[in-house]
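J.: fold the following for me, if possible:
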Amino acid sequence: MHGIVDEKTDVFAFGVLLLEIASGRRPVDSSKQNLLLWAKPLMESGKVSELADPRMEGKFDADQMYRLLLTASYCVRQSAIWRPSMSEVLELLTNGHDSEVARSWRMPKFTSDELDDYSMVFGYEVPLAIDLEDNL
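T.: Next comes the predicted model:
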């Protein structure tokens, strides 16, 4: 379902905006590096400090940065069905890991074989678990 604009498309775009705010980077920089491709491995490994804008020199509220990045990680999931609604995004930003939304959107950790099986059966990919959920 490419090219269809709906709430989940807006959620994805908002997730990219959150990553821009947190990292101080543009979606595509002058070296043509994609923000999501740069951020995804850092989010998966829970490296919040490496995702933060270096101009902040480490001077930020770690809990707020964590909530921002956790929310962004949910918003930029590849499949729209795995993204939260905007009202859920608001709750994630407000309450972070402790929110009911965070608990309900938490992804199980799958092996690559399980992911392949799931994709074949259901016709879409399951997002990888973001380890930001486990690392504060």
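
J.: all contacts plus neighbour counts: C-alpha atoms, from now on.
T.: Noted.

J.: quick check: residue 11 touching residue 81?
T.: No: counting by Cα atoms under 8 Å, residue 11 stays clear of residue 81, with 11.1 Å between them.

J.: between the two, which is the more surrounded one?
T.: Taking neighbours as other Cα atoms under 10 Å, residue 11 and residue 81 compare with residue 11 leading, 22 against 11.

J.: before we compare anything, build this one as well:
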Amino acid sequence: MYHLDIQGNIHAFGILLPEITSGKPPFCKDKGCLIDWAKDYLELPEVMSHIVDPELKHFSNDDLKVICEVICLCIHPDFSKRPSMKEISLMLESRIDTSLSIELKTSLAWAELALSS
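T.: Predicted structure coming up:
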């Protein structure tokens, strides 16, 4: 039973990632289940950017590939092929650049300057 709860949590994490990335709810009356919609884009690099929220102006295609790979692994129908949360964390931490971009640093500097005046 405990094993199934962990695998259920991993699957739920795989469902949550497209919600965060797309800004869409988990279920839409018009399009149905978000993960079913997202599956059409997850494994195709040429269209994978379609799952990204249009409000998100700056994102890395390499980072998106990692996120899509993690989603696919987490929702894999075969429980035994799903990674552990430790493996997922390692994938995300080691393969996604979390440093601030120069554009973001500049905009944060302007915001900080405006707040201090």
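
J.: TM-score for these two?
T.: After superposition, the two chains reach a TM-score of 0.69 (TM-score structural alignment, normalised by the length of the second structure), with 94 aligned residues with a Cα RMSD of 2.3 Å.

J.: residue nearest the centroid of the second structure?
T.: residue 17 (3.9 Å; Cα atoms, centre = their mean).

J.: and that one, which helix or strand is it part of?
T.: helix 2-22 (DSSP states H and E).

J.: what comes up buried for that helix?
T.: 7, 10-11, 13-19, 21-22 (16 or more other Cα atoms under 10 Å).

J.: same question, stretch 31-51 of the second structure
T.: Going by 16+ other Cα under 10 Å, stretch 31-51 of the second structure has these buried residues: 34-35, 38-39, 41-42, 48-49, 51.

J.: would you turn those into JSON lines with secondary structure?
T.: Formatted as JSON lines, the buried residues of stretch 31-51 of the second structure follow (DSSP: H, G, I helix; E, B strand; the rest coil):
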{"residue": "34", "secondary structure": "helix"}
{"residue": "35", "secondary structure": "helix"}
{"residue": "38", "secondary structure": "helix"}
{"residue": "39", "secondary structure": "helix"}
{"residue": "41", "secondary structure": "helix"}
{"residue": "42", "secondary structure": "helix"}
{"residue": "48", "secondary structure": "helix"}
{"residue": "49", "secondary structure": "helix"}
{"residue": "51", "secondary structure": "helix"}
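
J.: from those, pick the one nearest residue 90 of the second structure.
T.: residue 42 (20.0 Å; Cα to Cα).

J.: how about the contacts made by that closest one?
T.: Under the criterion of Cα atoms under 8 Å, 6 or more residues apart in numbering, the contact partners of residue 42 of the second structure comprise 48, 51, 68-69, 71-72.
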